[in-house]
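J.: Sequence first, then the predicted structure:
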Amino acid sequence: MKLTIKTSVQQSFQQVWAGFTEDLFNKLSPPFPPVKVIQFDGCRKGDEVELELNFLLFKQRWKSLITDQQRTDKEIFFLDEGVKLPFFLSFWRHRHRIIKDGNNTIIADEIEFRTPTLLTNYLFYPLLWAQFAYRKPIYRKALAKRRRI
């Protein structure tokens, strides 16, 4: 299954890239399930990110490896791939694209995922869409140009 969510941010794409930090990652975490960052190396090739998802009655670990990261004069992207996934996922690949759009930026979250069955793929899709749609106002607020007073 594939899912793409795009968000326009009023900021240069270099500044948006600079804002992809552990602090932003924590802000992007949805209210449920609560996420605890175990390891956050960054967003460059070879970096690892490990999370603990708390579903109240049980916890699940999620570990991803940044397998690619490239930059051109129009785009910066990095690719995270699931190494250890929660039981409800059997495959995860997430391309984070930071695309120059004039003086602004488009953040494109391009996700490929699989769950254990075709039925659960379709059941999981709207939940995943909601989790990433939740990020849109956070991206805009956290990465927007700061106004001088």
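T.: Sure, I can see it.
J.: Going by C-alpha atoms from here, please, whenever you check contacts or count neighbours.
T.: OK.
J.: which stretches of the chain form strands?
T.: For the chain, strands defined by DSSP state E occupy the ranges 2-9, 35-40, 48-54, 59-71, 75-84, 91-101, 104-114.
J.: Structure two is appended below for comparative analysis:
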Amino acid sequence: MQILLKTKVEQAPKAVMAAFDRELFIQLKPPGVGLKLLRFDGSETGDRVEMQLNFGLFKQNWRGRITDHGEERGGYYFVDEAEGEELPFFLKKWRHKHWVLPADSGSWIVDEIDYEAPSGLNLLLYPSLWLQFAYRKPIYRKYFRLAGPERQ
């Protein structure tokens, strides 16, 4: 299954890409899910991200790695994947390509997500995952808001 979301922000692509760090990662946590960040190396190829998700009645570990990063289409990207890594029981495969692309007076943050759930759960899981990533849109806008002449 695929999810694609685009968010317009006010800062230039280079500044936005540089801010994809531990602090932003924690701020993007969806409501209703406890998150314990166990490891966050960064957003470059070979970096790892490990977390424990707390859903109240149960906890699930998630271990992923950054499999690619670079410059393309006038912007920047990095890819986090978790296939064959440790994933919550409701996912078999995860690939999330983060794009930061130039836009008039700012950037587009594009979340391009491909996932696979166990048999029959792809469509059932889609609304929940879509909402969790749509929740990021106002956070991105606020986090990357600039005033006046600082805008690049």
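T.: Structure received. Bear in mind that the values here come from a model prediction, so they are computed numbers and not experimental data.
J.: so what number do they get for TM-score?
T.: Superposed pair, TM-score by TM-score structural alignment, normalised by the length of the first structure: 0.94. Supporting alignment: 147 aligned residues with a C-alpha RMSD of 1.3 Å.
J.: what about the strands of the first structure, which gets the closest to Leu28 of the first structure?
T.: strand 35-40 (10.0 Å; C-alpha to C-alpha).
J.: counterpart of the closest one in the second structure, which residues?
T.: Using TM-score structural alignment, the residues of the second structure aligned to strand 35-40 of the first structure are 35-40.
J.: what about the matching stretch, how far off from the first structure?
T.: Its matched residues in the first structure lie on average 0.5 Å from stretch 35-40 of the second structure after superposition (mean C-alpha distance after the TM-score superposition for the first structure).
J.: So what touches that stretch?
T.: Identification of contacts with stretch 35-40 of the second structure by C-alpha atoms under 8 Å, 6 or more residues apart in numbering yields Arg22, Ile26, Lys29, Asp47, Arg48, Val49, Glu50, Met51, Gln52, Leu53, Asn54.
J.: May I have the residues that are in contact with the second one?
T.: If I follow you right, that is Ile26 of the second structure. Leu37.
J.: any idea how far it lies from Val49 of the second structure?
T.: Using C-alpha to C-alpha, to the nearest Å, we find Ile26 of the second structure at a distance of 12 Å from Val49 of the second structure.
J.: Ile107 of the first structure contacts His96, doesn't it?
T.: Yes. Shown here, Ile107 of the first structure and His96 form a contact pair, counting by C-alpha atoms under 8 Å, at 7.2 Å.
J.: where's the nearest residue to Gln69 of the first structure once chain neighbours are set aside relative to Glu112 of the first structure, distance?
T.: Spatial nearest neighbour of Gln69 of the first structure, excluding adjacent residues (C-alpha to C-alpha, 6 or more residues apart in numbering): Phe78 at 4.1 Å. Phe78 of the first structure is 14 Å from Glu112 of the first structure, where distance means C-alpha to C-alpha.
J.: Show me which of those two is the more surrounded one.
T.: Set Phe78 of the first structure next to Glu112 and count neighbours by other C-alpha atoms under 10 Å: Phe78 wins out with 18 against 15.
J.: Which one's more surrounded, Ile107 and His96 of the first structure?
T.: Ile107 (25 against 18).
J.: got a list of what the more buried one touches?
T.: Lys6, Thr7, Ser8, Val9, His96, Arg97, Ile98, Ile99.
J.: how does it look with 7 Å?
T.: Lys6, Thr7, Ser8, Arg97, Ile98, Ile99 (C-alpha atoms under 7 Å, 6 or more residues apart in numbering).
J.: just to revisit the earlier point, let's have the contacts of stretch 35-40 of the second structure in CSV, adding distance to Pro88 of the second structure.
T.: CSV is the format used below for those (distance: C-alpha to C-alpha, whole Å):
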residue, distance to Pro88 of the second structure
Arg22, 21
Ile26, 18
Lys29, 16
Asp47, 20
Arg48, 17
Val49, 14
Glu50, 12
Met51, 11
Gln52, 9
Leu53, 8
Asn54, 11
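J.: among these, which ones are buried?
T.: When the contacts of stretch 35-40 of the second structure are checked for burial by 16 or more other C-alpha atoms under 10 Å, the buried set is Lys29, Asp47, Arg48, Val49, Glu50, Met51, Gln52, Leu53.
J.: Have a look at how far, on average, the top helix by length along the second structure is from the first structure.
T.: In the second structure, ranked by residue count with DSSP state H as the criterion, the top helix is helix 122-134. Mean deviation of helix 122-134 of the second structure from its aligned counterpart in the first structure after superposition (mean C-alpha distance after the TM-score superposition for the first structure): 0.3 Å.
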